[in-house]
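**Student:** Below: sequence and its predicted model.
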Amino acid sequence: MLHALINGLGLGLLLAIAVGPIIFSIIKISLGYGKKAGYAFITGVCLCDALLILLGNVAAEVMRSALEYKNLIGIIGGCLFIIMGIYSFFFGKKPDFEKSRDIQVDYRKRDMAKFTLQGFFINLFNPGPLLFWLTTCTTYSFLNTNERILLFSTTLAVVFLTDFLKVNLAQKIKRWLTPPNLAKLHKATALILTLCGVIIASSVILKNFISW
């Protein structure tokens, strides 16, 4: 269980520092429409993540029916993380805060659900979270149900907490998001993702080497 908790914290922190359209949307909505709108938006994002995790784990159950291949699944999952990290580092589209001003919301105080739905669908139609959660759920398909619940609950809790902080610190974060800082953070995220893949794959290989 401790292993699941640690991995959940690690995944949550990785997503927290990842640079993408979500963080820019959080800042813009929080600054333009207030903190309540920001809270509604991140609630939608979190609900979408929960749905993607649920769907990913449904797919992972298929993997559990072939647990004799769990080592292969772990290695493949780790390699996918490595590929995603390397691709993001060298070929990923660099984040640009100034180009992310395409959100137009007909704001009404009584209609906070609009921001929740916006957060949900922006996250849903962003291919990054879908690929990330599918890969993660598949990689950890060898865990039992309780361990997976703990892992993904911890991840979602960390992500929601850090998004909550982003809403409250939107003005300060915006000043910090200069092009050089964005480029560094983008590369750091890619390197961390690659490192996660290396750790996952190498741990499976090492475990089998020792047992052999």
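**Tutor:** Right, received. Where do you want to start? Residues are numbered from 1 along each chain as shown.
**Student:** contacts and neighbour counts: CA atoms only from here.
**Tutor:** Noted.
**Student:** Give me the contact list for stretch 158-172.
**Tutor:** For stretch 158-172, the external contacting residues (C-alpha atoms under 8 Å, 6 or more residues apart in numbering) are 9, 12-13, 15-16, 23, 26-27, 30-31, 35, 38-39, 42-43, 46, 173.
**Student:** now stretch 118-134
**Tutor:** The contact list for stretch 118-134 (C-alpha under 8 Å, 6+ apart) reads 22, 40-49, 52-53, 56-57.
**Student:** List the buried residues of stretch 71-91.
**Tutor:** Buried residues in stretch 71-91, counted by 16 or more other C-alpha atoms under 10 Å: 71, 73-86, 88-89.
**Student:** meant to ask about stretch 197-212, not that
**Tutor:** By neighbour count with 16+ other C-alpha under 10 Å, stretch 197-212 contains the buried residues 197, 198, 200, 201, 202, 203, 204.
**Student:** Run the chain-centre distance for it.
**Tutor:** How far stretch 197-212 lies from its chain's middle: 24 Å, per C-alpha atoms, centre = their mean, to the nearest Å.
**Student:** ditto for stretch 51-58
**Tutor:** Per C-alpha atoms, centre = their mean, the centroid offset for stretch 51-58 relative to its chain is 13 Å.
**Student:** put this beside the first:
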Amino acid sequence: MVFVNGLLFGLVLAVLIGPVFFTLLQTSIEKGFDKAILVAIGIFFSDVVYINLAYFGLSQFIKNSKYNEWIGYAGGVILIVFGIVSLFKSRKKTKIIHRSVSVKGFFRYIFKGFIINGISPFVLIFWLGAMSMATIEYGYSGKTLVLFFGIIMLIVLITDVLKAYLANKLRTLITPRLFTILNVIVGVALIAFGLRMFVYNW
């Protein structure tokens, strides 16, 4: 079951539309597939840092069962809010945002992915929601928790590389309409995850 839950959450996260998504596509189109892979690696490491921050930020509360219900509700609210934001994004015209990172050399693309993913406070908030869902609703801990997030990160990394590859091959399909559809799918899925946490804590 941990594999299925990790796979589902990873797929939802993989199509989450934001600055990172556009940076990945833009890098692949303008600089090539190999550079986009480096950006994806940077995004991966940034998420790993935030997952650890989310865990250690919640760990002292998770051990105390009297906080579990409130953590569950908070996680549900976070996921629902992200879902609503995603649905609102689907109504706006999507544009690729150009961002630059002033670092030279081989590692600049890894740094670019790391920084652009890391500068958004919503990334940490999102992982806090995911962490509360994993620990409170699913009851994961120790190796199972590591496996859950490991599966999510593997799915995200694979799909990021796939996005970078397809960005050049299927450039004509990357349209505002596609982004609108993806935003709706992600929004509905995140709201469903959030509501499920409320039902679990009811």
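**Tutor:** Arrived safely. Please read all numbers here as calculations on a predicted model, not as lab measurements.
**Student:** And the TM-score between these chains?
**Tutor:** Once superposed, chain against chain, the TM-score is 0.87 (TM-score structural alignment, normalised by the length of the second structure); 199 aligned residues with a C-alpha RMSD of 2.3 Å.
**Student:** List the ones among the buried residues of stretch 71-91 of the first structure that fall in strands.
**Tutor:** Per DSSP state E, strands hold no members of the buried residues of stretch 71-91 of the first structure.
**Student:** And residue 74 of the first structure? What does it align with in the second structure?
**Tutor:** Alignment note (TM-score structural alignment): residue 74 of the first structure maps to residue 72 of the second structure.
**Student:** do the same with residue 198 of the first structure
**Tutor:** By TM-score structural alignment, residue 198 of the first structure lines up with residue 195.
**Student:** In which helix or strand does that match reside?
**Tutor:** Here residue 195 of the second structure sits within helix 176-201, counting by DSSP states H and E.
**Student:** and that helix, what other elements does it pack with?
**Tutor:** The contact analysis (3 or more C-alpha pairs under 8 Å, 6 or more residues apart in numbering; DSSP states H and E) places helix 176-201 of the second structure against helix 2-14, helix 68-89.
**Student:** Adding distance to residue 176 of the second structure, write those out as JSON lines.
**Tutor:** As requested, these are exported to JSON lines (distance: least, C-alpha to C-alpha, whole Å):
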{"stretch": "helix 2-14", "distance to residue 176 of the second structure": "17"}
{"stretch": "helix 68-89", "distance to residue 176 of the second structure": "11"}
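**Student:** what's near enough to touch the match of residue 74 of the first structure?
**Tutor:** Per C-alpha under 8 Å, 6+ apart, neighbours of residue 72 of the second structure: 132, 133, 136, 137, 197, 198, 201.
**Student:** Ok, residue 47 of the second structure next?
**Tutor:** For residue 47 of the second structure, the contact set (C-alpha under 8 Å, 6+ apart) comprises 117, 118, 123, 153.
**Student:** who wins for most neighbours among these?
**Tutor:** Using other C-alpha atoms under 10 Å as the neighbour test, the contacts of residue 47 of the second structure are led by residue 117, with 26 neighbours.
**Student:** Give me the aligned partner of that residue over in the first structure.
**Tutor:** Checking TM-score structural alignment: residue 117 of the second structure goes with residue 123.
**Student:** And the helix holding residue 195 of the second structure against the first structure, how far off on average?
**Tutor:** Average distance, helix 176-201 of the second structure versus aligned residues of the first structure after superposition (mean C-alpha distance after the TM-score superposition for the first structure): 1.7 Å.
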